[in-house]
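> let's see this in three dimensions:
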Amino acid sequence: MQIYLVGGAVRDKLLGVATQDRDWVVVGSHPDQLKAMGYQQVGADFPVFLHPVSKEEYALARTERKTGSGYQGFTVDFDSSVTLAEDLARRDLTINAMAEDEQGQLIDPFNGQADLNKRILRHVSPAFREDPLRVLRIARFAARFHHLGFSIAEDTQHLLTAMAESGELTDLVTERVWTEMARALTETTPSEFFKVLKRVNALKTIFPELDRLFGVPQTMRWHPEVDTGIHSLKALDWARSNSDDLEVLLATLCHDLGKGLTAQDVLPSHRGHEQLGANLLPGIAKRMKWPTNPAQLAESVARYHTLCHTLPELRPATILGLLKNLNAFRQPARVEQFALACAADFYGRSGFEQFNYPQRDLLITCASACAAVQAKPFVAQGLIGKAIGEAMDLARIEVLSQLKRTWR
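This next block holds a predicted model:
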């Protein structure tokens, strides 16, 4: 039995970056032997074992053969005769197909280290195309390593395009698509994930509502970058540079989806895009099986982001209505998330980096001031039921009126 460190841990060690996790491959063994050594078996498709002490994952060396469509259409062989080279050959990219033995020696049958040095993302073999999920995985690696100068090899990009145009992306398990997209949103340059998918004609299948934003013009005065798709990705990257909150990142990405529905004869104006986008999102969230909280924030940001932009001009009652629609007094963190996504919308415009966006802090201040108005004093006055809430609203409107006087 031989044990090798494999995949991302080897790659990241050579890159000199922090390793997210460590995976191991066991060659020349079988499940009963590992169980006898105290390893705990997990995984239904093929044996993966947790080390009895470190709890790191150890997988038996295996080969995979395409026998059907989609992500699960594979026959897996984990016989003890499977070699390390055979196991590495089934991996996606050359930079992920390296191993290190117990003496620290590098095993690199597909020249992954050379591609690492050249900053190239290159597929290992033609078998790459057997798993359509790899289109999303490569896009995600492009987002992770874009800041280090990585690019996708030309032949790999052609292969990704062929896979996207084959129609097999429609067979992907929805939950796995969301997992890849969620991870991509928190990579260093999340926009690159969507740019790659757009470039290889996969975005129209994975996220058609985002895909149709590209080429849709906006008023140059407010959007010097003009293209709505470009703006959405610029906003996303600004949000990522200021937060790793998945809910904020998804909401930022989706804030202008309604502009994809604007009638051609009124462009570049997009009056009413807020409601159009917000009305789209429940259906998108259901289809793509987004978790509840990210979906709810995305809908709120789409519906109300322009109210935040015009906050200084709003009446106190309108500001209170916005806070209540955000559920600010039960979920105070939601206000900060919303305000950050709105700031990302503002700063995701060419040349707007030099300007200030005070609305973010002003909205948070409004929420805090209104939250300080409590029910107890009104109960002490003898009010009951709806009268308490009405009195609290009046008091909050007065608080907001006083706040607004300080903004002038």
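
> all contacts plus neighbour counts: C-alpha atoms, from now on.
Will do.

> contacts for the helix or strand where residue 10 lies, please.
Residue 10 is part of helix 8-15 when elements are defined by DSSP states H and E. With contact meaning CA atoms under 8 Å, 6 or more residues apart in numbering, helix 8-15 is reached by 18-23, 95-96, 98-100, 113, 116.

> please name every helix or strand in contact with the longest helix along the chain.
Ordering each helix of the chain by length in residues (DSSP state H) puts helix 386-405 first. The elements that helix 386-405 packs onto, with contact taken as 3 or more CA pairs under 8 Å, 6 or more residues apart in numbering; DSSP states H and E, are helix 316-325, helix 359-371, helix 376-380.

> hmm, back to that, the helix holding residue 10: what's the following helix or strand?
For helix 8-15, the succeeding helix or strand toward the C-terminus, using DSSP H and E, is strand 23-27.

> looking at the helices and strands packed on helix 386-405, which is nearest to residue 393?
Each of the helices and strands packed on helix 386-405 has some distance to residue 393 by CA to CA; the shortest is helix 316-325, at 7.8 Å.

> give me the distance between the residue most central in space within the chain and residue 192.
Among the residues of the chain, residue 185 comes closest to the average C-alpha position under CA atoms, centre = their mean, at 2.4 Å. Applying CA to CA, to the nearest Å, one obtains 10 Å for the distance of residue 185 from residue 192.

> thinking again about what came up before, need the helices and strands packed on helix 386-405 in TSV with mean neighbour count and distance to residue 71, can you?
Converted to TSV, the helices and strands packed on helix 386-405 look like this (neighbours: other CA atoms under 10 Å; distance: least, CA to CA, whole Å):
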stretch	mean neighbour count	distance to residue 71
helix 316-325	17	40
helix 359-371	18	43
helix 376-380	12	57
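
> please give the structure of this sequence too, so both can be compared:
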Amino acid sequence: MDIYLVGGAVRDQLLGRPVVDRDWVVVGATPEAMLAAGYKAVGKDFPVFLHGETKEEYALARTERKTGRGYHGFAFHADPSVTVEQDLERRDLTINAIAQHEDGTLVDPFGGVGDIETRTLRHVSDAFAEDPVRLLRVARFAARYAPLGFTVAEDTMALMRRMVDDGEIDHLVPERVWAETRKALAEPAPSVFVRMLRESGALHVLFPEVDALYGVPQRPEYHPEVDTGIHIEMVLDAAAALAPGDALVGFCALTHDLGKALTPADVLPRHIMHEQRGIEPVREISARLKVPAEYAFMAEMVCKHHLNAHMALELKPTTILRLLEALGALRRPERLETFLLACMADKRGRGGNTDAPYPQADFLRACRQAASDVTSQPFVEKGLQGPAIGEAMKKAQASAIASVLKP
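Okay, the predicted model is just below:
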């Protein structure tokens, strides 16, 4: 029995990055031998075991064979004769196809170490094209490692385009698309994820609402970048800088301007009412990808109300109160934070605005605090009952908001 550390742990170790998860491959073993050694079986499709103490995953070396379309169209074969090189061959990228033996020796049959040195994301073999999830994974890895200088190899990009042309990605299930997208939105450069999907042609298939934004002009005095698609990329990266690792803010950034693709051509480059026009495509993308309810809700709120946030210092107290109520922010202050981070990213995600101040954020936080400090007790003591208490509280909350000093 030979045991190898594989995949992301080896890759990140070589990159000098923290190792979060450690996965192992076992060569020359049977399921019976693993159970006898104290491992616990957990794999359904192929033999995977948990270590009795560390709880880390140990998988028997295996090969795979394409049997049908999509992510599930594979048959796996695992027995003691499968080598570590054969196991590595089924992996997606060369940087993920490096193994380290227990004695520290590296097994690198596909040049992954060299690709780490040249900062290249390259597919292991043409079998890459058999699994459409890998296209999303490459785009996600590109979003993670772009700050380190990584780029996608041209032959890999060509293969990704072929996967789109051949219709392989049409067989991706929504859950897998969302799982990879959610991870990508939490990466340091989520704009690269969108850009890689667009360059491969996959954005048009998987996110047509986002793809439609490219080429849509905006007023240059407000958006020096002009192109709405470029603006979305900039907002995504601004969101990642403001809220590192927060995919919820990232999803709001991705979808906040979908309505601009629906602006009538005769009014361009103005986008009057784009917030309202964007609500339906936000709902469509959320439903199609089966995103969590909180993601769908907050994306719609940011789409509908981001201009109100930008104009917060000019709004009436009653309008601010309605905004807070729509967000549910009086009971859930974290929703206001998500909303403000997305709106701040929108402000900074445009040419020359990278470090633009956003005093609206602290003002709206203060308004929320002032409104939430109003309680029903004084009105109950006055003898008010039922709806009368609620009406009195709304007036008191609006008055409290009016007393907040504007910056």
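
> tell me the contacts of the residue nearest to residue 388 of structure 1 when sequence neighbours are not counted?
Excluding its sequence neighbours, the residue lying closest to residue 388 of structure 1 (CA to CA, 6 or more residues apart in numbering) is residue 378, at 6.1 Å. Listed by CA under 8 Å, 6+ apart, the contact set of residue 378 of structure 1 reads 388, 391-392.

> surely residue 4 of structure 1 is in a helix?
No: membership of residue 4 of structure 1 in a helix is not supported by DSSP: H, G, I helix; E, B strand; the rest coil, which gives strand.

> re the thing from before, adding distance to residue 294 of structure 1, write the helices and strands packed on helix 386-405 of structure 1 out as TSV.
Supplementary listing: these in TSV, determined by distance: least, CA to CA, whole Å:
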stretch	distance to residue 294 of structure 1
helix 316-325	16
helix 359-371	20
helix 376-380	33
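
> that older thread, the residue nearest to residue 388 of structure 1 pairs with which position in structure 2?
Under the alignment by TM-score structural alignment, residue 378 of structure 1 pairs with residue 379 in structure 2.

> ok, residue 63 of structure 2 - contacts?
For residue 63 of structure 2, the contacting residues are 76-78, 82, 86-87, 90, by CA under 8 Å, 6+ apart.

> what's the local residue count around residue 264 of structure 1?
11 (other CA atoms under 10 Å).

> residue 115 of structure 2 and residue 97 of structure 2: what is the separation?
Taken as CA to CA, the span from residue 115 of structure 2 to residue 97 of structure 2 is 11 Å.

> can you pick out the residue with more neighbours from the two?
When residue 115 of structure 2 is set against residue 97 and neighbours are counted by other CA under 10 Å, the residue ahead is residue 97, at 28 against 17.

> surely that one and residue 106 touch.
No: counting by CA atoms under 8 Å, residue 106 is not a contact partner of residue 97 of structure 2; they are 10.6 Å apart.

> and the equivalent of residue 167 of structure 2 over in structure 1, how close does it get to residue 70 of structure 1?
Taking TM-score structural alignment as the criterion, the aligned counterpart of residue 167 of structure 2 in structure 1 is residue 167. With distances taken as CA to CA, residue 167 of structure 1 is found 10 Å from residue 70 of structure 1.

> looking at those two, which is more packed in?
residue 70 (18 against 12).

> quick check: the gap between the more buried one and residue 15 of structure 1.
As it turns out, when the distance is counted by CA to CA, residue 70 of structure 1 lies 33 Å from residue 15 of structure 1.

> same thing with residue 147 of structure 1?
The separation that residue 147 of structure 1 has from residue 15 of structure 1, given CA to CA, amounts to 13 Å.

> have a look at those two and say which one is more surrounded.
The neighbour comparison of residue 147 of structure 1 against residue 15 (other CA under 10 Å) goes to residue 15, with 14 against 11.

> the longest helix in structure 2 is where?
Longest helix in structure 2, counting by DSSP H: helix 293-310.

> buried ones in that one?
Neighbour-count burial for helix 293-310 of structure 2 flags 295-306, 308-310 (criterion: 16 or more other CA atoms under 10 Å).

> check stretch 81-91 of structure 1 too.
Residues of stretch 81-91 of structure 1 classed as buried by neighbour count (16+ other CA under 10 Å): 82-85, 87-91.
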